[in-house]
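J.: Need a 3D model of the sequence below.
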Amino acid sequence: MPLPPSPTAAAAEDAPGLRKIIHVDMDAFYASVEQRDAPELRGRPVAVGGSAARGVVAAASYEARAFGVRSAMPSARAVQLCPELIFRRPRFEVYRAVSQQIRAIFLDYTPHVEPLSLDEAYLDVTRDLRGIGSATRIAELIRQRIRAETGLTASAGVSYNKFLAKLASDQNKPDGLCVIRPGEGAAFVASLPVARFHGVGPRGAEKMAGLGIATGADLRRLDLATLRQHFGAQADYLYRAARGIDLRAVMADRPRKSVGAERTFDRDLSSGSVLRETLETIIDLAWDRIARADASGRTVTLKLKFRDFSAMSRARSVAAPIATRVALAEVARGLLDQVLPLPQPVRLMGVTLSALDEPGQDADAGATAPGQAQLPF
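T.: Just a heads-up that it's a prediction; the model follows:
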């Protein structure tokens, strides 16, 4: 059973001069590209995704977000919230091209770039290629170049570990920069709602609220044994996160095992026609994530969880990599048809693409040993 970090480890994480990590996150990436390429859309609420009754919002501009429109929201609901919403079909080939431009900018400063999707990445600039030394200055330069070379804005977070850098990049969105310096992490985390922690979803936040946990400070008051009692395998992560501790290295070109999406329904579903229609929504959500990751793969898995919480999965592998939504949908529909009619109503459905055709790299790629940073943060 893992032990909590020793006081020495925690102190080392907060000590100056360990690592310099930047998290860069493009602002409303898909929607911003559409507004850039169609000037008549600028300043107007835009959603990227399907506008049909069973469509899903893949991305929303900040003008649309002001009305409550969010990614993964059913398009019908988005239109209810914002009747003036303008839909655009995704242009993934354009988004990939822009992402490659942005990736090239990152690589001008460090080879240690860990892409999370087309629109965000971690950079380890503990030793940067240009000898600038200041992670804050590098983040400023990267944001300036992204604006100048792509016409888009990016937000960035700068800190001494990945967890804090990601929190920081979301702090001053859009078009913002936030720096959490060595020694400041624990205090920064203490003031945040636990819903801001990566991996704490709506249900997790609701469970924490029932335990009287609203902020990082509340979470920090619980010992590891109590956290394990209530949160199981997630306890060790929560223990460290509440203290601003994250020892993960930036992993350049980290290989993915799978990409997909799943949804738990408000009510259990049993009708074959409803399940087929719902599957299309799940495929849309899964394909959005697959496209963001710029991934292709050969195995499609359909996951179903029933009313009694038992689960069923069916998978099919194909000879050629699945590189389009049409191909993904064809396989996923076939898997659902194989299991219909179902033995009982379904409460969750998921679609995943695996056996990905992505370049792997040694597990130590991109890691920077502690103690290398000697220049200002």
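J.: contacts, neighbours, all on C-alpha from now
T.: Will do.
J.: Just say helix, strand or coil for Gly244.
T.: Secondary structure, DSSP: H, G, I helix; E, B strand; the rest coil: Gly244 is coil.
J.: name the element the residue positioned nearest the centre of the chain belongs to?
T.: Note on the chain: the residue nearest the mean C-alpha position is Leu116, at 6.8 Å, using Cα atoms, centre = their mean. Assigned by DSSP states H and E, Leu116 belongs to strand 113-117.
J.: And for Gly131?
T.: Using DSSP H and E, no helix or strand contains Gly131.
J.: Quick one: residues contacting the spatially closest residue to Met349 that is not a sequence neighbour.
T.: Counting by Cα to Cα, 6 or more residues apart in numbering, the nearest residue to Met349 once its immediate chain neighbours are dropped is Leu304, at 4.7 Å. Taking Cα atoms under 8 Å, 6 or more residues apart in numbering, we find Leu304 in contact with Ala311, Met312, Ser313, Val346, Arg347, Leu348, Met349, Gly350.
J.: this one next, for a side-by-side:
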Amino acid sequence: MRKIIHCDADCFYASVEMRDDPSLRGVPLAVGGKPDQRGVVATCNYEARAFGVRSAMPSAQAIKLCPDLRIIPASMQRYQEASKRIMAIYRDYTDLVEPLSLDEAYLDVTDSEHCGGSATLIAREIRARVAAEVGLTVSAGVAPNKFIAKIASDWRKPDGMFVVKPADVDAFVAVLPVERLFGVGKVTAEKLRALGIDSCADLRTYSLADLTERFGVFGQRLYERCRGIDTREVSPDRERKSISVETTYTRDLRTLAECETALEPLLRQLGERIERARRSEPVAIAKIFIKIRFADFSRTTAEAGALGVDPVQCRELLAQAVGRKRRPVRLMGVGVRMLEAQATRQLRLFDDWDDVLPLRPPAGDNAPTQT
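T.: Here you go, the predicted structure:
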């Protein structure tokens, strides 16, 4: 039986800001973009959440809900510094740390000798150390697998801890609403409710064959999760799936020419991110994609197979995406999807991957070709 801890810093960006500027404590606070520039809330403190402000909400909408909301720009360097200190504390207890983001991680402490091998005591000590050494609060969930540990970490937020013992897993999961299952969004939840399924206990009345027939491959996930089954391991070296950049524009881009002009800086930023990633791991590109959000908030993505970032190919994909609706564009992104690790290892038997995947700068860029 494994011992998994899921740690999640409470409203991380906002907490760092309140730590560094005590005058921000106790007032509704959000970190994000300006309302008059189509900014979006990255995170907010609990005072702001009491008014209905949420992450990913347009800043203009957040201000309507909470007129006294203070919105400040993100300071990624300080957030990254705090994250490094927190992750270093986690690694004092186990090498099996799987970061999910700057403020969230899984820890497998099954074989840890700290605190007499007690996952509960380890989680308690970690939370105390982060508070004392970093000045931030972390909520934690302790359970026999990743799925339950993640749900448990939300149970007593903020600054709380919840433990689900192996003997309690079945009862704990049975009462969960189906929306708590990862991958169950609004559409899937409506389909389940149409079948009379509101909770995991309801979902258990359906066989694996029934769920697979109705939901395809995802049916097996539903069958397992509603029973508290999750065999995923904590992986310190999680495989990178994609690298991308995007921008929301203060003024809609109304023509393809305007979009092409805006694409060039995005390609430069993407190239920089790919190069940074290459310093620590192989980057095996399988596809390139363009993401568009139109002024009416509808979305579309155009993608194609690729060996590298080719500006000509990107402009072709951009034309495809923009041409689908011919409406003003408020957000544009560009990114690459990675080749699966197994395929990468096979190619490395025969090729120097860095020679196979050239990264070409945008047209007009005087920088040398990077390989």
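J.: Quick TM-score on the pair, please.
T.: Once superposed, the chains reach a TM-score of 0.73 (TM-score structural alignment, normalised by the length of the second structure), with 313 aligned residues with a Cα RMSD of 4.0 Å.
J.: from the contacts of Leu304 of the first structure, which is closest to Ala97 of the first structure?
T.: Ranked by distance to Ala97 of the first structure (Cα to Cα), these are led by Gly350 at 28.8 Å.
J.: Surely the closest one touches Gly260?
T.: Yes. In terms of Cα atoms under 8 Å, Gly350 of the first structure counts as a neighbour of Gly260; the distance is 7.4 Å.
J.: Show me the helices in the first structure, by range?
T.: Counting by DSSP state H, the first structure has helices at residues 7-14, 29-37, 62-65, 75-81, 92-107, 135-150, 162-169, 185-190, 202-210, 216-220, 224-231, 235-241, 272-292, 325-339.
J.: what's the matching range in the second structure for the shortest one?
T.: In other words, helix 62-65 of the first structure. Using TM-score structural alignment, helix 62-65 of the first structure lines up with residues 46-49 of the second structure.
J.: now the matching stretch, how far from the centre of its chain.
T.: Here stretch 46-49 of the second structure is found 21 Å from its chain centre; the criterion is Cα atoms, centre = their mean, to the nearest Å.
J.: Then stretch 50-57 of the first structure?
T.: In terms of Cα atoms, centre = their mean, the gap separating the centre of stretch 50-57 of the first structure from the centre of its chain is 22 Å.
J.: Kindly reformat the helices of the first structure as TSV containing distance to Ala319 of the first structure.
T.: Putting the helices of the first structure into TSV (distance: least, Cα to Cα, whole Å) gives the following:
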stretch	distance to Ala319 of the first structure
helix 7-14	46
helix 29-37	31
helix 62-65	41
helix 75-81	34
helix 92-107	23
helix 135-150	37
helix 162-169	37
helix 185-190	47
helix 202-210	39
helix 216-220	48
helix 224-231	41
helix 235-241	39
helix 272-292	18
helix 325-339	12
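J.: Turn those helices into CSV, including distance to Thr126 of the first structure and mean neighbour count.
T.: Formatted as CSV, the helices of the first structure follow (distance: least, Cα to Cα, whole Å; neighbours: other Cα atoms under 10 Å):
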stretch, distance to Thr126 of the first structure, mean neighbour count
helix 7-14, 14, 15
helix 29-37, 27, 21
helix 62-65, 33, 20
helix 75-81, 43, 19
helix 92-107, 14, 17
helix 135-150, 8, 18
helix 162-169, 13, 26
helix 185-190, 18, 20
helix 202-210, 34, 14
helix 216-220, 27, 21
helix 224-231, 31, 14
helix 235-241, 22, 20
helix 272-292, 27, 20
helix 325-339, 39, 16
